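# coords below, sequence missing:
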């Protein structure tokens, strides 16, 4: 049996599968395991990756050179135990990403919100500029049809996450921070702890590197102030910015805006994705692309043709004059921004929001914030909370029904419907022509939209 260069424990996730895909495309022997089969694992098998269903010590052999784990994998995992018994080196996904990025000019995008869309748009621009970048993104870049690509060019574009300080092993040439807010409070103590992690990340930027920072966000400004290297600022609200977006207009399903670089007008840009936050994300991409010498005309055309990232305000279809949109938003700020953006594009249409809370602990800690954010929808349906890293105490502490009842107290039409199939049936019976249904959350709530579109 030939050597297995890398074995991924938890290969079915977006982040792990991206690295597995890149290594397999480079001719490495790759294997991995996950609890369930999904489209990602099926695609990896087509690339020649050996995928085991379920975690078992039997999946680990002495032929494996390195085992790769995610933040969700603990020492109790049987494959981790097996690797340790055989003396197989165990590395994290972040360490592997850092190693791969170190071979090229690294562009790392992070932030509490917007990092997937921003990473996708930067990737799209660099593709259009024919720079053939390597890409690792947390969602499908629709224009390339994948969340990963092993490019032959000199740039490595990667979305990086703050959870458990994942990005501590990344050493980019260019770092982009979109925003910083309270999240992952099952790990971080408070906002100060989160800002400290981001500050440590900026300290990893290579000598002579650049930090592209959203100065509309006071927490990002504070982190940028502690950065010893070159800072490129962008935003909307603040004066003295290196890149400022202004003169917004919504027209024919597109947003138009101007970007000013150090006060000089770079001209009009347009983007197909709604929301002020989308304009902010696009402005950071203009900055990153210009920093790397891409022509402004290419940037402008690329932003205009960008159709978004998978599960980010993604239009899934239409049935009986009712449009179904899916979005990954799972934090109150994201929910509010997404709902406002959709209503700005469709001001005369009723918006249904099917929101599946992601993680009991997050729901409990930000419960009132979720209530405030969801009031942006016209009518809300809450299924069962999707549990992630939750203890028995977390699960007992809050339910989807609790959230729905609090919304009702705010005089918001809200329904707790635990099962997806029942949600789809309710929508079939109650949604009307010209309504919009938005499925929202980091769990599999997108299945509701698919069920609705296929229901007889």
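That came in fine, so what should we check first? Note that the structure is a prediction, hence the values are computed from the model and not measured.

# CA atoms for contacts and neighbours, from now on please.
Noted.

# Just give the nearest non-adjacent residue to the most centrally placed residue in the chain, would you?
In the chain, the centroid-proximal residue (CA atoms, centre = their mean) is residue 116; its distance is 3.8 Å. Ranked by CA to CA, 6 or more residues apart in numbering and with sequence neighbours excluded, the top spatial neighbour of residue 116 is residue 138, at 5.7 Å.

# Let me see the ranges of the strands in the stretch 51-200 of the chain.
Ranges of strands in the stretch 51-200 of the chain, per DSSP state E, counting those that start in this stretch, are 64-69, 90-92, 105-110, 134-141, 146-149, 155-159, 174-177.

# what's the spacing between residue 151 and residue 100?
12 Å (CA to CA, to the nearest Å).

# Might one say that the residue nearest to the centre of the chain is in contact with residue 135?
No. Applying CA atoms under 8 Å as the test, residue 116 and residue 135 come out as separate, 11.6 Å apart.

# Relative to residue 253, which of the strands of the stretch 51-200 of the chain is closest?
Closest approach to residue 253 among the strands of the stretch 51-200 of the chain is made by strand 134-141 (20.4 Å; CA to CA).

# Endpoint to endpoint, stretch 139-147 covers what distance?
Termini of stretch 139-147 sit 5 Å apart (CA to CA).

# Now find how far off-centre that stretch is within its chain.
Distance, stretch centre to chain centre, for stretch 139-147: 12 Å (CA atoms, centre = their mean, to the nearest Å).

# cool, and stretch 110-127?
9 Å.

# next one: stretch 215-227
Taking CA atoms, centre = their mean, one finds stretch 215-227 lying 21 Å from the centre of the chain it belongs to.

# Run through who's touching it.
177-181, 195-196, 198-199, 202-203, 211, 213-214, 231, 233-238, 241 (CA atoms under 8 Å, 6 or more residues apart in numbering).

# And the buried ones among the residues you listed, selectable in ChimeraX?
Filtering the contacts of stretch 215-227 down to the buried ones (16 or more other CA atoms under 10 Å) takes a single ChimeraX command:
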select :177,178,179,180,181,195,198,199,202,203,211,213,214,231,233,234,235,236,241
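
# so what secondary structure elements neighbour the lengthiest helix in the chain?
Identified as the longest helix of the chain according to DSSP state H is helix 276-291. Under the contact definition 3 or more CA pairs under 8 Å, 6 or more residues apart in numbering; DSSP states H and E, helix 276-291 sits against helix 115-128, strand 210-214, strand 230-235, strand 243-251, helix 296-305.

# of the ones you listed, which approaches residue 346 most closely?
Across the helices and strands packed on helix 276-291, closest to residue 346 is strand 243-251 (CA to CA), at 10.7 Å.

# Tell me the buried residues in that closest one?
Buried, per 16+ other CA under 10 Å, within strand 243-251: 243-246, 250.

# where's that strand relative to the chain centroid, distance-wise?
That offset, for strand 243-251, works out to 24 Å (CA atoms, centre = their mean).

# Take this one as well and set it beside the first:
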């Protein structure tokens, strides 16, 4: 941490990423001069600029860049950035250049780091742990992979004893952390462009688990083999910590929570899906082991509003519903679809999906087709490339994926044309899903639905 304090300027290459923006907010709040680059102006980059952070959207070496001095400037980049003139400039001029995960590790190394890992569920779980810490008034900071609906940010500082972080498996970034506490929610195959196959990604999670020094501070969803002693958690089956007796009343979920020594009945929360009760279970387990009273935890769970773009739901006077979710993997899409079908089995569901990455679309095409075929009608947007180039994935298109979907009512559309087409559709529920820039449809859809 003392190493970081020697720098006054922090330049972020890829500042618009959710993890990068949390670090940018941290240094900005610490009184440092923060600036950066991203290729796209989004809602998040606009918010950062409104907060006083200077951002450019062209890969150019301008006067603002050349005026930076290597002695007092740290350059932080995301591994999602592959080739960029800015990075070449900083490297060639001998600036200190570090990956985001390395910097996060340096920030948290002198805290009790609570690291939440998993191919699915880590954002909800880490945000909930942070919310519970805040409601219990623990001295903590958090660096999240989503925007909390409760404190409207992906970064919060309430002290330095604990640090709640989302441990990202992409590029093996989570191996840069020094977790004192850790959660592993899932180890499903993903990021095969990095890991190659399922066995390799599972080995990555085993390496992450090995970083936790205390067996009693490592929580793993029951059924995952992690190769070392740990505590288990589950829903509707016995584990070290588990929840059961789930029931729905007035759009709220009630459940009972079991520790190794006691049962605490009637927790209430409003985030749908059994998978989210699973996330709540491990968050409660951690706070229980931190010594927080169950009455505080009950109130805190009940007040949790979730994360932006994680089953964000709006109901309208005409009976129609709009749900927006970040789901970009077949397992995540299945979870969202399952929740919708459980609550609204008879309603016509229109799904708008933007695939994220050519590689992920190729690797999980059959899974995507199966999960998307649960819709009543599908609009498939063009693939969002992020860090990838189309020419490296010949033939991998949304038209190609659409052919695998077993629906009669389906079409492929550009993002630009999507909103106009949506307004011509008949539906009871509209669901937008994806991790790219599909979020630009959110405000127009909300405004239109409010006007109906």
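Received it, and whenever you're ready, just let me know what you need. Just so we're clear, the structure is a prediction, and the values are computed from it rather than from any experiment.

# Would you mind measuring from the equivalent of the residue nearest to residue 116 of the first structure over in the second structure to residue 127 of the second structure?
Using TM-score structural alignment as the criterion, residue 138 of the first structure maps onto residue 145 of the second structure. Note on residue 145 of the second structure: its distance to residue 127 of the second structure, by CA to CA, is 8 Å.

# Neighbour count for these two, which is higher?
residue 127 (30 against 25; other CA atoms under 10 Å).

# Could you pull up the residues touching residue 214 of the second structure?
By CA under 8 Å, 6+ apart, the neighbours of residue 214 of the second structure are 180-181.

# Mind doing that once more with 10 Å?
179-182, 229-230 (CA atoms under 10 Å, 6 or more residues apart in numbering).

# what about residue 319 of the second structure, how many residues close to it?
8.

# Also the one 3 residues further on?
Counted with other CA under 10 Å, the burial measure for residue 322 of the second structure works out to 21 neighbours.

# if I line the two up, what does it land on in the first structure?
Aligned partner of residue 322 of the second structure by TM-score structural alignment: residue 324.

# Quickly note the distance from residue 392 of the second structure to residue 361 of the second structure.
13 Å.

# Please apply the same query to residue 286 of the second structure.
Taking CA to CA, one finds residue 286 of the second structure at 35 Å from residue 361 of the second structure.

# cool, residue 167 of the second structure as well?
23 Å.

# and these two? which has more neighbours close in?
The residue with more neighbours, out of residue 167 of the second structure and residue 361, is residue 167; 32 against 23, by other CA under 10 Å.

# any idea what that one aligns with in the first structure?
Residue 167 of the second structure maps onto residue 160 in the first structure, by TM-score structural alignment.

# That match contacts residue 118, doesn't it?
No. Shown here, residue 160 of the first structure and residue 118 do not form a contact pair, counting by CA atoms under 10 Å, at 11.3 Å.

# shared neighbours of the two, which are they?
109-111, 137, 176.

# and which of those residues is nearest residue 187 of the first structure?
residue 111 (16.1 Å).

# For residue 254 of the second structure, see how far away the counterpart of the closest one in the second structure is.
By TM-score structural alignment, residue 111 of the first structure lines up with residue 118 in the second structure. Relative to residue 254 of the second structure, residue 118 of the second structure is positioned 25 Å away (CA to CA).

# do residue 199 of the second structure as well
Taken as CA to CA, the span from residue 199 of the second structure to residue 254 of the second structure is 37 Å.

# now do residue 424 of the second structure
Distance from residue 424 of the second structure to residue 254 of the second structure, by CA to CA: 39 Å.

# And those two? Which one has more around it.
residue 254 (21 against 8).

# How about the more buried one, nearest residue that isn't a chain neighbour?
The nearest residue in space to residue 254 of the second structure (CA to CA, 6+ apart) is residue 268, at 4.7 Å.

# which SS state does the one you found fall under?
strand (DSSP: H, G, I helix; E, B strand; the rest coil).

# Could you pull up the residues touching it?
246-249, 252-256, 298-303.

# which parts of stretch 337-351 of the first structure are buried?
337-343, 345-346, 350-351.

# Just the residues you listed: which are in helices?
Reading helices off these with DSSP H, I get 337-343, 345.

# just the residues you listed now: which is nearest residue 410 of the first structure?
Among these, and counting by CA to CA, the member closest to residue 410 of the first structure is residue 339, at 17.4 Å.

# what do we get in the second structure for that closest one?
So residue 339 of the first structure corresponds to residue 337, using TM-score structural alignment.

# so how many other residues sit close to the residue lying closest to that match once chain neighbours are set aside?
Nearest residue to residue 337 of the second structure, sequence neighbours excluded (CA to CA, 6+ apart): residue 374, at 7.2 Å. Neighbourhood size, residue 374 of the second structure [other CA under 10 Å]: 19.

# quick one, what contacts the aligned partner of residue 374 of the second structure in the first structure?
With TM-score structural alignment as the criterion, residue 374 of the second structure lines up with residue 376 in the first structure. Residue 376 of the first structure makes contact with 335-340, 343, 351-353, 412, according to CA under 10 Å, 6+ apart.

# what do we get in the first structure for residue 426 of the second structure?
Residue 426 of the second structure maps onto residue 431 in the first structure, by TM-score structural alignment.

# how close does its match sit to residue 351 of the first structure?
Taking CA to CA, one finds residue 431 of the first structure at 10 Å from residue 351 of the first structure.

# Could you pull out the residues contacting both of those two?
Common neighbours of residue 431 of the first structure and residue 351 (CA under 10 Å, 6+ apart) are residue 437.

# Residue 4 of the second structure: which element?
helix 2-5 (DSSP states H and E).

# contacting residues around that helix?
With CA under 10 Å, 6+ apart, helix 2-5 of the second structure has contacts from 10, 27, 30, 32, 72-74, 103, 106-107.

# Filter those down to the buried ones.
10, 27, 32, 73-74, 103, 106-107.

# which among the residues you listed gets closest to residue 19 of the second structure?
residue 103 (11.2 Å).

# counterpart of the closest one in the first structure?
Using TM-score structural alignment, residue 103 of the second structure lines up with residue 96 in the first structure.

# and if you look at residue 310 of the second structure?
In the first structure, residue 310 of the second structure lands on residue 312 (TM-score structural alignment).
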